[in-house]
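In: sequence isn't available, so here's the structure alone:
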């Protein structure tokens, strides 16, 4: 990494501060078309991004070729000269980082044979139910990232990942299941295949539901589609100060039931978002956004925090090694009072169709239920044909009647199933 130190030395001859974020990784993936491997890829990638700050003006540039760092640095400095100045109090300095659980599996082999084995095991599980596999995928990755700045920060971290998915169809009904984790030991490809064909086969036998009010149980997947597209973005300090968040006027006020809490847990063992430092080098910590139903704070990166006189919540993330930092989260957890939520008869919803169309400002949504079942005593009793569900994501959180004992990781969200009583469903 000598070139990074040289880059920083050269950069500070012309600007106040320099930051370099470098990543390199290896990945392999294989895709199914029906039951045959349709496409397999193996790639080795690297990239870096530079930020420079001079008198409050921020410039940036990126490249996938470290040998071009001089040209990239010149471009970042040139862009800073064109930028509008803003309040700036400096990049982080070296700090004693917290100890966090690892998210790196040293035994994981990033090889085509491993991806092929995962596909085979998913197809093995899919044999449990008479449905046709339409597509699937398996991928493995290893990445190492380094963050360095002109204040002396030099942090490096490694992560691994494995992801699986399978889709099946029976008549006109589809079923989908997936799994992802940072370790091979934490995924179950056989169950992924079995659940996908189970949902396809069972949903093909679904019966109509009458229009009316029902107690719903949203799976972690269904809940994630509403929460991740509406509620979580509304916690961004940037959205709040830009008047694009419905939660902007609710600081210190109730935004959910008393038993609901939401927090970012970057030191939580298990999920893959564990990290001791965010994408700008700020040491991470637990951040409570909602505690006992009351909104406590919003999420900030350095740029937004300095602009509005706030403190960073160590919420900076990057979409890639050459991407700029933005406000996000590491392991976003919804927690609260846990209990059995499926003893009494409920309408279980595994998936939602159209959740991406929810209005991020108002929170209004209208979605189609997918892979829905009547559930009682912890067991599926009968499948339900497609129906419509409309409502408001923000209002929905005031009506949560219960949370399942177990949670599931969906991307960077760690969520329970949630029970919501007396929701209007448009059916037959």
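Out: Arrived safely. Because the structure is predicted, anything quoted here is derived from the model rather than measured.

In: only C-alpha atoms from now on, for both contacts and neighbour counts.
Out: Noted.

In: go ahead and confirm residue 65 touches residue 45.
Out: No - Residue 65 is not in contact with residue 45 according to C-alpha atoms under 8 Å; the separation is 9.7 Å.

In: between the two, which contacts overlap?
Out: Counting by C-alpha atoms under 8 Å, 6 or more residues apart in numbering, residue 65 and residue 45 have no contacts in common.

In: which SSE is residue 193 in?
Out: If you go by DSSP states H and E, residue 193 is part of helix 189-203.

In: which ones are touching residue 377?
Out: Per C-alpha under 8 Å, 6+ apart, neighbours of residue 377: 342-345.

In: mind redoing it with 6 Å?
Out: Taking C-alpha atoms under 6 Å, 6 or more residues apart in numbering, we find residue 377 in contact with 342-343.

In: please report how far it lies from residue 212.
Out: 22 Å (C-alpha to C-alpha, to the nearest Å).

In: do residue 160 as well
Out: As judged by C-alpha to C-alpha, residue 160 and residue 212 stand 46 Å apart.

In: give me the more crowded residue out of these two.
Out: More neighbours surround residue 160 than the other of residue 160 and residue 212, with 24 against 12 (other C-alpha atoms under 10 Å).

In: where does that one sit: helix, strand or coil?
Out: On the three-state scheme (DSSP: H, G, I helix; E, B strand; the rest coil), residue 160 is labelled strand.

In: just checking, it touches residue 180?
Out: No - using C-alpha atoms under 6 Å, residue 160 is not in contact with residue 180, being 10.8 Å away.

In: mutual contacts of the two, please.
Out: Counting by C-alpha under 6 Å, 6+ apart, nothing touches both residue 160 and residue 180.

In: continuing past the helix holding residue 193, what's the next helix or strand?
Out: Proceeding N to C from helix 189-203, the next assigned helix or strand is strand 212-218, under DSSP H and E.

In: the structure to be compared is supplied as follows:
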């Protein structure tokens, strides 16, 4: 693949001062479930090439999903360069040593076929039926991604990683009452437990039957894994240096000030062993690293790409992420929350929220949100009472000043590595 990349680089340099070739090769095995039937299965392979060129401070970009169209993609990148405005902050990575990142590739993917993938999905379906619930949808997918980066500054980088994920949605019924629940899990290794996924979805669905109305007011809340990840998306975006520089982050000019509970430290770690967002390097060829963002509640810094680092007169943190069809954008890798102390769930009183609907509607700058609580429970004296329907509203930045951790295990949902969180003063509307 490097031979192909070298050919592309030579073509790109004919009409530019600097150039970069980004190649992404992906293989995917996927099956989908509709009700209790394996509805769909496929194996796909894809190779994409992204070309960036620099000349006179201008950057041009183009991509193709057909490597035979390489010359056309290079030509388009060069033409796009002429249309761009010059910016002195554009640049490419320079040669560097890359960290060894553990447990992000599982060779068992190489032996995986649709039949085995279907068997994993069937285990979830069978477990759901055994638990007295009905599956409504689900699926299992696995992928292997190989990445190659070559640029005119001398960078030659390659990596490969695997990802496995499964999910299921189920219905539970009793006395004309019906509830729905969802569970999923993802890993870089083939250690997905389909029985656990289906079993937990069914338990949540059954426990949600016979829900009661909840009184409106401000309460303490446990945000379970999916609920926490949903609301943390808005919070994490504020650490992007791009958002800071564009005036889209409430954390601008806040370094050295307290922004969360003093019990909390946060880091972004692209080198986390087994992390879903881990890699030896980012989408620009910058080495991945562990970046401290919050120390004991105090803001320490932001995450950067090469562009934002140049603009901010600092170093890239290895957070210029991309696919072959995009230019690098500042994004989190593995956003890890660490707490000094933990609170036992047995001692908690308030509302326990399994998941939320509508987190994407939160205001990305102010942090204000209003979401629907899915599979929520009132908790008192260790007793869980299902809630029929509830809306949650508040401000994520205010809530993070009150946040603490439960004593449950940490999981990774998307970019976020955390135990279920406890927040104070969230507004509940029944």
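Out: Received the coordinates, thanks. This structure is a prediction, so every number in the text was calculated from the model and none was measured.

In: which residue ranges form the strands in the stretch 51-200 of structure 1?
Out: Listed in chain order, the strands of the stretch 51-200 of structure 1 (DSSP state E, counting those that start in this stretch) span 57-63, 132-149, 154-170, 173-181.

In: which residue numbers in structure 2 does the second one align to?
Out: Yep, that's strand 132-149 of structure 1 we're talking about. The counterpart of strand 132-149 of structure 1 in structure 2, using TM-score structural alignment, spans residues 134-151.

In: with structure 1 superposed, average distance for the matching stretch?
Out: In this overlay with structure 1, the average offset of stretch 134-151 of structure 2 from its partner residues is 0.9 Å by mean C-alpha distance after the TM-score superposition for structure 1.

In: now that stretch: buried residues?
Out: With burial defined by 16 or more other C-alpha atoms under 10 Å, the residues of stretch 134-151 of structure 2 counted as buried are 134-145, 147-151.

In: ditto for stretch 382-401 of structure 2
Out: Buried residues in stretch 382-401 of structure 2, defined by neighbour count with 16+ other C-alpha under 10 Å: 384-401.

In: ok so, going back, would you turn the strands of the stretch 51-200 of structure 1 into TSV with distance to residue 24 of structure 1?
Out: Listed next are the strands of the stretch 51-200 of structure 1 as TSV, based on distance: least, C-alpha to C-alpha, whole Å:
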stretch	distance to residue 24 of structure 1
strand 57-63	12
strand 132-149	6
strand 154-170	10
strand 173-181	19
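
In: who wins for proximity to residue 243 of structure 1 among the ones you listed?
Out: Between residue 243 of structure 1 and the strands of the stretch 51-200 of structure 1, the shortest separation by C-alpha to C-alpha is 23.3 Å, and it involves strand 57-63.

In: compared with structure 2, how much does that closest one deviate?
Out: With the two structures superposed, strand 57-63 of structure 1 lies on average 0.4 Å from its match in structure 2, counting by mean C-alpha distance after the TM-score superposition for structure 1.

In: off-centre distance for that strand?
Out: Using C-alpha atoms, centre = their mean, to the nearest Å, the mean C-alpha position of strand 57-63 of structure 1 is found 26 Å from that of the whole chain.

In: residue ranges for the strands of the stretch 251-400 of structure 2, please.
Out: Under DSSP E, counting those that start in this stretch, the stretch 251-400 of structure 2 gives strands at 264-269, 290-295, 298-299, 320-321, 329-330, 335-339, 342-343, 350-357, 368-380, 383-386, 391-395.

In: do you know which of these lies nearest residue 211 of structure 2?
Out: For residue 211 of structure 2, the closest of the strands of the stretch 251-400 of structure 2 is strand 383-386, at 4.5 Å, according to C-alpha to C-alpha.

In: now the closest one on structure 1. Mean distance?
Out: On superposition with structure 1, the mean distance recorded for strand 383-386 of structure 2 (mean C-alpha distance after the TM-score superposition for structure 1) is 3.5 Å.

In: which residues does that strand contact?
Out: Strand 383-386 of structure 2 is contacted by residues 208, 211, 377-378 when judged by C-alpha under 6 Å, 6+ apart.

In: any idea which element residue 226 of structure 1 lies in?
Out: Counting by DSSP H and E, the element that carries residue 226 of structure 1 is helix 220-226.

In: what span of structure 2 is the next helix or strand after that helix aligned with?
Out: Sequence-wise, the next helix or strand downstream of helix 220-226 of structure 1 (DSSP H and E) is helix 237-241. Using TM-score structural alignment, the residues of structure 2 aligned to helix 237-241 of structure 1 are 241-245.

In: re the thing from before, among the strands of the stretch 51-200 of structure 1, which is nearest residue 117 of structure 1?
Out: strand 132-149 (9.2 Å).
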